[in-house]
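[1] quick check, what structure comes out for this input:
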Amino acid sequence: MAASGMAVSDECKLKFLELKAKRNHRYIIFKIEIQQVVVEKVGTKEETYDDFAASLPADECRYAVFDFDFTTVENCQKSKIFFIAWSPDTSKVRMKMVYASSKDRFKRELDGTQVELQATDPSEISLDIIKSRAL
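    Take a look at the predicted model:
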């Protein structure tokens, strides 16, 4: 239980473990609902980064994890799991505060994220930024 009183549903941890260990999801979007973080959407392995970005609401905060596959300059296939705190400028102040105060506690529940990004508009999580942070 976080200082903000936020619980994390077991489904959040289960889906994240599936993404991390089995790599059977491309992304997971989480939302806070009635003092608990729950899974809002799970992206299939076939979905792209554009599908993920389109799934983030324009005016509401969310947490998300994205499994990014890439090729290094040495031509090695790699993958990194991004934790994204989505807090658009147009979302309500109270919502931003709740998500901000619960973020660290929630992120600790998802052991294995490798890169953290905070974004207030789509340009801050563009594919170019994701690629540059992955390398």
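
[2] going forward, measure contacts between C-alpha atoms and count neighbours the same way
    Fine.

[3] without its sequence neighbours, what residue ends up closest to the residue most central in space within the chain?
    Taking C-alpha atoms, centre = their mean, the centroid of the chain lies closest to Ala64, which sits 1.6 Å from it. Once flanking residues are discounted, Ala64 sits nearest to Ile29: 4.4 Å by C-alpha to C-alpha, 6 or more residues apart in numbering.

[4] that neighbour should be in a helix, yeah?
    No. Ile29: not assigned to a helix; according to DSSP: H, G, I helix; E, B strand; the rest coil it is strand.

[5] ok, Ser65 - contacts?
    Quick fix: residue 65 reads Val, not Ser. Neighbouring residues of Val65 by C-alpha atoms under 8 Å, 6 or more residues apart in numbering: Tyr27, Ile28, Ile29, Ile81, Phe82, Phe83, Ile84, Thr113.

[6] could I get those as TSV with neighbour count?
    Formatted as TSV, the contacts of Val65 follow (neighbours: other C-alpha atoms under 10 Å):
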residue	neighbour count
Tyr27	28
Ile28	23
Ile29	21
Ile81	20
Phe82	21
Phe83	22
Ile84	21
Thr113	19
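
[7] also this sequence, please, to line up against the first:
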Amino acid sequence: MERSKTVVRTQRKQGELQAFVLLYIKMAMSGVGLGDSVVTTYDTKLKTKHLLDALVLKINKEEKRQIVTEQEFECGTLPFEELKKFLPPKEPRYVLYDYNYTTENGQKHSKIILVSWSPDEAPMKEKMIYASSKDAVKKKLQAIKIEVQASELGDLDEADIEAKLKKV
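    Predicted coordinates for the structure are as follows:
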């Protein structure tokens, strides 16, 4: 009797794993793209002219096929620590942030980073859609120096980010 319960549990786990793999494959081929307005805003306001501190992006829930701008933050209005207040606790987001830092020899630098926000409380399906769509963001938007994966606010540590930036 105990052996048959083990077999049933094993079969159930295999079934769940197969369903997870199929969902992952489906999400990887989801076809979510980056909206043209995001590319234009990024190229003209963030990358070249540095008129923005950050762009917060989300996948449009109505269409689920396009990444759109949720919020823009003008230059000088959003210190990195303040960014955490704008990350929803139960929904993934992408953030393009113009990170300013000073090197050990006093030189000031500005580099664009991509924050992939995927909180633990977010639904698995949404997290997978965002994970599989991240390459679309990285391919279309040039000049992203590093990527920071964060599932909790503590993952957004400025010392770690600066250490990564100094290596590139």
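
[8] and the TM-score between them?
    After superposition, the two chains reach a TM-score of 0.93 (TM-score structural alignment, normalised by the length of the first structure), with 134 aligned residues with a C-alpha RMSD of 1.3 Å.

[9] identify the residue of the second structure aligned to the residue nearest to the centre of the first structure.
    Taking TM-score structural alignment, the alignment pairs Ala64 of the first structure with Val95 from the second structure.

[10] quick one: its match is in a helix?
    No. Looking at Val95 of the second structure with three-state DSSP, it is strand, so not inside a helix.

[11] tell me the SS of Glu124 of the first structure?
    Assigned with three-state DSSP, Glu124 of the first structure falls in the helix class.

[12] repeat that for the one 4 residues further on.
    Here Asp128 of the first structure is recorded as helix under three-state DSSP.

[13] how many neighbouring residues does the counterpart of Lys80 of the first structure in the second structure have?
    Counting by TM-score structural alignment, Lys80 of the first structure lines up with Lys111 in the second structure. Neighbours of Lys111 of the second structure under the rule other C-alpha atoms under 10 Å: 17.

[14] in a strand, Lys111 of the second structure, correct?
    Yes. Counting by three-state DSSP, Lys111 of the second structure falls inside a strand.

[15] my guess is it meets Asp98, correct?
    Yes. Assessed by C-alpha atoms under 8 Å, Lys111 of the second structure is found in contact with Asp98 at 5.6 Å.

[16] count the neighbours of Gln36 of the first structure for me.
    Count around Gln36 of the first structure with other C-alpha under 10 Å applied: 13.

[17] what does stretch 100-113 of the first structure contact?
    Residues outside stretch 100-113 of the first structure that contact it (C-alpha under 8 Å, 6+ apart) are 2-4, 6, 8, 13, 16, 20, 63, 65, 80-83, 85.

[18] quick one, what contacts the equivalent of Ser30 of the second structure over in the first structure?
    Matched by TM-score structural alignment, Ser30 of the second structure corresponds to Ser4 in the first structure. By C-alpha under 8 Å, 6+ apart, Ser4 of the first structure lies in contact with Val98, Ser101, Ser102.

[19] what lines up with the second one in the second structure?
    So the one you mean is Ser101 of the first structure. That one, Ser101 of the first structure, aligns with Ser132 by TM-score structural alignment.

[20] leaving out sequence neighbours, find the closest residue to Ile28 of the first structure.
    Val42 (4.5 Å).
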